[in-house]
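> Could you look at this predicted model? Sequence included:
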Amino acid sequence: MGNLKYFSLLIAAGMFAACSDNLENAGNVNDGPKTGEGYVKVAINLPSVSSSRAFNESGSLDDGTSDEYAVNDAILVFFKTTSSTGDGTPEATAQFAKAYNVSLNPAGEGDDSHVTNRHTVIGEAPLPADGEKVYALAIVNSNGLFSINANTGELSIKTGTGTDKSVFGTTKTLSALQTAIETTAAKCTTTGFMMLNAPLATTNIPTNIIDLTKVQTLVPVTVYENQTLAENGDVASIYVERVVAKVTLTGFTYADSKYTKTVTADSGDPFNGDKVEFEGWTLNYTNKTLKPVRDVNDITTWLGSSYGTVSRFLGTTKVDNKDLYRIYWAEDGNYDVDYGSGVGKSDAKTAFYVFTDPTQISNWNEETADNTTNSDEDHALYCLENTMDYGKQVTNQTTSLILKTKYIANPGATGTGAQNFFMYGTQQETYTQTQFLTNVETALSLSGGTTASLKDGATGGTYTYIPSGETAGSGKYLNKKDVKNLITLSSGDLNDTQAQTLIQKLGEIKFYKDGDSYYNVVLIRHFYDDETPWDAGETYGTKHLGRYGVVRNNWYEIKVNTISGPGEPTIDDDTENPNPDDEEEGYIKCQINVLSWAKRSQGVEL
């Protein structure tokens, strides 16, 4: 993989060791029973340091766009442990104490390239009683999803119905923020990109992480009795990560306000030299739910001996030269769920935003990163984290791209612009409308002046013979249309016998109306082949965990390396009968590299 750089939001004004449990200070301000509010000094910084993978740390880094770094508001959430609850890890035992809004200086302090990188405040925090330790979690850019009761300091979150619900009802620990909520990427990025604490490992040696005591999400803080002490005392560093993943598309030639690519196939291949005009792209199978805090509670399982190259789950570079390392996987809210038809299966459409027809998509992203006219715009799309167990890496659970194009077959011979064309049977070539109708007439042995034509209103898609009384578009005819709705004769509509004969002789027919061609399943990879190697025909096992999926705060760049033929004439619905991700075939090949955020670039061949 290429270079990996997680975005880190540093709450700090010094280099206090965040993994230390020593919360005392020279004035012993934490001694004795105390109630009420204390103070912490908070400097919110956006450092440019990287946390990269060892196998390629010299690649380029990219910080993204300025709006991805904007900080509009922040909440500090405090947890406490006592002598009786302190055994184990703070993430498991610390109890919610109180939440506070943090006032920020909108101008910030200093800058790193095009982004403000520091906001310094003195904020309130609950004073610890004797024997208590205090831990903090930051919520940056809450986007109205989180709110605080001004009287009690209770933290609430917006539910899918828009009502406020207490985060810490009966569950007072961090696990309450690792429960999936219904939301969207748009809601998490409306007024700044929402960010919460990033889980960090205190070692990058897999065999040293035998339990969660080596993983830190909550950060220990020192609480002072007054502002003066806070201004001059120790502070804690909290690194946060964006809760969304970022995807960009590149690989086309941009000129004259148009994106194009020439089809590259083997010499003599009928598709070679065809032209593809890009029209738009979108994401498919994006998660409807989010765990606000990333869930890495199963990291000790991932680091087991049967999981192959287990070092893929841990960063190799220290965060700010501390003994803290990034973790590169997570479990989302539907990690273990099976989708598809059959007993015990769930409907993928209840868990994901799914497009099964082009008419459902009204907001195609019509730009790619190939348009560099604005250096601070990469035309990205964002989605919520979507991960799955190794056996769930199938097309109806994996976030993917849909590309909408105009495919111009034989551009020198068919005139200008995209036109209707057809493919059928096992023939790997395209036919103009005139050629296709001539073949139809020959297949049906038409005589007496009878001719064939396209039926009015015929839409793009795959057509087959469907007997009268049976239903197209589902079951064994999933993604199939009735050929009787594609072809009509001058003597009248096709009857069942004619339709069956036509499909028997030509094979199933793909109709590309006006040249519309969709590349439906550009699956997003997370780990590379050298980390999760897969051989053709191999069944997924533990060593393939993380091969597919999207993880928050990762930037996946999909680079279209080559297009070797047409896509599909419409968007297929594979919610019922998915294929394993690596068995999905098509005319696209991608390449993935990893830059910042982390940024993962993926090349595809279409």
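Yes, it's here. Numbers count the residues shown, from 1 in each chain.

> Every contact and neighbour count from this point should use C-alpha atoms.
Fine.

> need the contact list for the nearest residue to residue 201 once chain neighbours are set aside.
Closest residue to residue 201 apart from its sequence neighbours, by C-alpha to C-alpha, 6 or more residues apart in numbering: residue 215 at 4.4 Å. Residues in contact with residue 215 (C-alpha atoms under 8 Å, 6 or more residues apart in numbering) are 199, 200, 201, 202, 209.

> for those, which one is nearest residue 552?
Nearest to residue 552 among the contacts of residue 215, counting by C-alpha to C-alpha, is residue 199 at 11.8 Å.

> Near the closest one, how many other residues are there?
25 (other C-alpha atoms under 10 Å).

> Check the one 3 residues further on too.
Burial of residue 202 is recorded as 20 neighbouring residues (other C-alpha under 10 Å).

> Isn't it up against residue 214?
Yes: assessed by C-alpha atoms under 8 Å, residue 202 is found in contact with residue 214 at 5.3 Å.

> mind listing which of the contacts of residue 215 are in strands?
Cross-referencing the contacts of residue 215 against strands under DSSP state E gives 200, 201.

> Tell me which two in the contacts of residue 215 are the farthest apart.
199 and 209 (13.6 Å).

> ranges for the helices of the stretch 301-450 of the chain?
Taking DSSP state H, counting those that start in this stretch as the criterion, the stretch 301-450 of the chain contains helices spanning 348-351, 433-443.

> And the helices in this structure?
In the chain, the helices defined using DSSP state H lie at 90-93, 227-232, 299-302, 348-351, 433-443, 496-506.

> can you redo those as TSV with distance to residue 290 and mean neighbour count?
As requested, the helices of the chain are exported to TSV (distance: least, C-alpha to C-alpha, whole Å; neighbours: other C-alpha atoms under 10 Å):
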stretch	distance to residue 290	mean neighbour count
helix 90-93	19	20
helix 227-232	35	16
helix 299-302	19	20
helix 348-351	11	17
helix 433-443	48	16
helix 496-506	46	17
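
> adding another structure so you can compare the two:
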Amino acid sequence: MEFRKLMFAGLALSMMVACSQDDELANGTNGTGTEGDAYMSLSIEMPNTGNTTRAIDESGEKHEGTAEEQKITNLLLLVYNANKGDELQYSHIYNAVDLRPQAPNPGDDKSTIYTITPFQIESGKKKVVVVVNPLDGKFTDKSTLDLMRNEMKLSQDEISKLSTGNHFMMTNANSLANQNQQGEEIADKQDGLSNGDYYQDGSVAVDVQGTKNNPTSVTVSVERVVAKMEDQTANYSIKVNGKEDVVHFEKVALINGNTKFFPIKKIREQGDRTNDYVVDPNFEKQTEETINDFYSNKFENAFNVQNGENIVAKDLSTENRASFYTLENTMIAAEQKNAYTTGLYYRATYELKGKDKGTNIYQYGNTLYDFAGLQEAAKQLGLNLNSLTDESSQAQFYAIGVTKYEKGRCYYTYWIRHIDNQNNTEMGPMEFAVVRNNYYQMEINSVKGIGDYKPIDPNPETPDEEVDSYLDVKVKVLPWIVRKNKIDF
């Protein structure tokens, strides 16, 4: 993945309302209690081109996002004093009307610049954090840098609010930590940083010495803190490979959504830094107990509204493109296992060739039958059905080695890939992962056979690299388009 210039989500011109009154100094929290001896202002550059990311798709295709994914309702600017223990020196919440559009720059990208009225601040070395559409109750104009760089656990309702229409939360797009603007790593995180370089904690360095007429400038990029997954299958009735059987996909749900995150993306400090190894708070800590750090991970009655264990399901008969948003979920290669990996969970009905949809299906060995076919085959196979009938329970059939699919209903799981190492015998770093500000487009490519006969909770001992049941999904990973923010101090 290349995360050197990540996005500042789009700013629709319709929401940028210019004010006619005279500009006044922005009111904010100045920790010194004085107006300060230097000036800074915030300007935002919205380029119309994006970057590529090293993931499954290498085509360079990008997606700017929907209007609801792009809109800025409010923006929290936090400035910390790097020379005084990272104490909060200035903060201010800007609304959409505070962002003033200017004419596009000349050139092919036709970038638009948005500015904010200059304000005074104490001079010196600062750390800058920008939070777009901050989550209520979690981020305020008193938020410390420790809050921004340490792990945070959220409820499922709070996670949902991070990706609410017109209110997608975004924070600093930390690239390789301690790098300068040329991408060169800087050994000492406190010294040698130029304006726009990243500190280890993901904040952006700036030395504020500007005057009212010549403010210091620095560029800050921000990105959405959630990943997007979308099923784009065109036809949900798919023939089984090599057969005339048909699988009718009916519902899909997000499974194993992470509940913890770092407000600013954290990059692993050790190892091969060229991999941009993204860290989440469960990093290198996966155990059976940490299954509780994920929501939607209990599949019994998964698609029952009353007993769904927090699983949000989408109806494929009514959803044109079933979309989900969730926190990023990454881990070291050895811990990429079914109980921890984010995926899509499908409910379907399997229809045998020549039989009505909704007919009970029975599997014995590798062969599928309706009940009449099972009775006939049992005579040849020496299978004793005793007094079992087509109305007998799944448990009764299972006891004699037969799997019953009630009305043909079955379940499929797909574990989302971020990077494919093209080696099914070796687990690659971040191969099975979802990363913030990435857009995962899934399409059911083929079906090799019938799925599970009932919802089965994922096994924390099963590696993701094992062959995915009987479902082949084509996945494409795109970056949401880059939005670069220029902050002038």
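Great, that's in hand. If you're wondering where the values come from, they're calculated on a predicted model, not measured in any experiment.

> TM-score for these two?
Aligned and superposed, the two chains score 0.76 in TM-score terms (TM-score structural alignment, normalised by the length of the second structure); 434 aligned residues with a C-alpha RMSD of 3.8 Å.

> doesn't residue 276 make contact with residue 261 of the first structure?
Yes: counting by C-alpha under 8 Å, residue 261 of the first structure does reach residue 276; the two are 5.2 Å apart.

> Compare those two (neighbour count), which wins?
Shown here are residue 261 of the first structure and residue 276; by other C-alpha under 10 Å, residue 276 has more neighbours (26 against 20).

> The more buried one matches what in the second structure?
By TM-score structural alignment, residue 276 of the first structure lines up with residue 247 in the second structure.

> Tell me how many other residues crowd the closest residue in space to that match that isn't next to it in sequence.
The shortest distance from residue 247 of the second structure to any non-neighbouring residue, by C-alpha to C-alpha, 6+ apart, is to residue 350 (4.5 Å). Using other C-alpha under 10 Å, residue 350 of the second structure has 30 other residues around it.

> same question, residue 123 of the second structure
18.

> which residues touch it?
36, 37, 38, 207, 208, 209, 210.

> Report the buried members of those.
Buried by 16 or more other C-alpha atoms under 10 Å: 38, 207, 208, 209, 210, out of the contacts of residue 123 of the second structure.

> So which of the residues you listed is the closest to residue 473 of the second structure?
residue 207 (49.2 Å).

> Quick one: residues contacting the closest residue to that closest one other than its chain neighbours.
Excluding the flanking residues, the one nearest residue 207 of the second structure by C-alpha to C-alpha, 6+ apart is residue 125, at 4.2 Å. Contacts for residue 125 of the second structure (C-alpha under 8 Å, 6+ apart) come out as 81, 82, 83, 205, 206, 207, 208.

> Check residue 523 of the first structure too.
Here residue 523 of the first structure is in contact with 395, 398, 399, 400, 401, 548, 581 (C-alpha under 8 Å, 6+ apart).

> What residue in the second structure is paired with it?
Match for residue 523 of the first structure (TM-score structural alignment): residue 415.

> Residue 329 of the first structure touches residue 296, doesn't it?
Yes: in this structure, residue 329 of the first structure is within contact of residue 296 by C-alpha under 8 Å, at 7.1 Å.

> quick one on the thing from earlier: tell me the spacing between the match of residue 276 of the first structure and residue 411 of the second structure.
11 Å (C-alpha to C-alpha, to the nearest Å).

> likewise residue 325 of the second structure?
Residue 325 of the second structure is 22 Å from residue 411 of the second structure, by C-alpha to C-alpha.

> again, but for residue 424 of the second structure
23 Å.

> And residue 353 of the second structure, by the same measure?
19 Å.

> higher neighbour count, those two?
Neighbours were counted for residue 353 of the second structure and for residue 411 using other C-alpha under 10 Å; residue 411 has more, 23 against 12.

> Residue 396 of the first structure matches what in the second structure?
In the second structure, residue 396 of the first structure lands on residue 339 (TM-score structural alignment).

> Hmm, I typed the wrong one, I wanted residue 332 of the first structure.
Looks like residue 332 of the first structure aligns to residue 280 there (TM-score structural alignment).

> if we can go back for a sec, how much space between the residue nearest to residue 201 of the first structure and residue 311 of the first structure?
Taking C-alpha to C-alpha, one finds residue 215 of the first structure at 15 Å from residue 311 of the first structure.

> what's the answer for residue 464 of the first structure, then?
In terms of C-alpha to C-alpha, residue 464 of the first structure sits 49 Å off from residue 311 of the first structure.

> And residue 482 of the first structure, by the same measure?
51 Å.

> next one: residue 178 of the first structure
Counting by C-alpha to C-alpha, the separation of residue 178 of the first structure from residue 311 of the first structure is 24 Å.

> What number of neighbouring residues does the closest residue to residue 467 of the second structure other than its chain neighbours come out with?
Once flanking residues are discounted, residue 467 of the second structure sits nearest to residue 424: 7.9 Å by C-alpha to C-alpha, 6+ apart. The local packing of residue 424 of the second structure (other C-alpha under 10 Å) involves 12 other residues.

> hang on, isn't residue 424 of the second structure packed against residue 468?
No: judged on C-alpha under 8 Å, residue 424 of the second structure makes no contact with residue 468 at a distance of 10.7 Å.

> Between these two, which contacts overlap?
Shared contacts of residue 424 of the second structure and residue 468 (C-alpha under 8 Å, 6+ apart): none.
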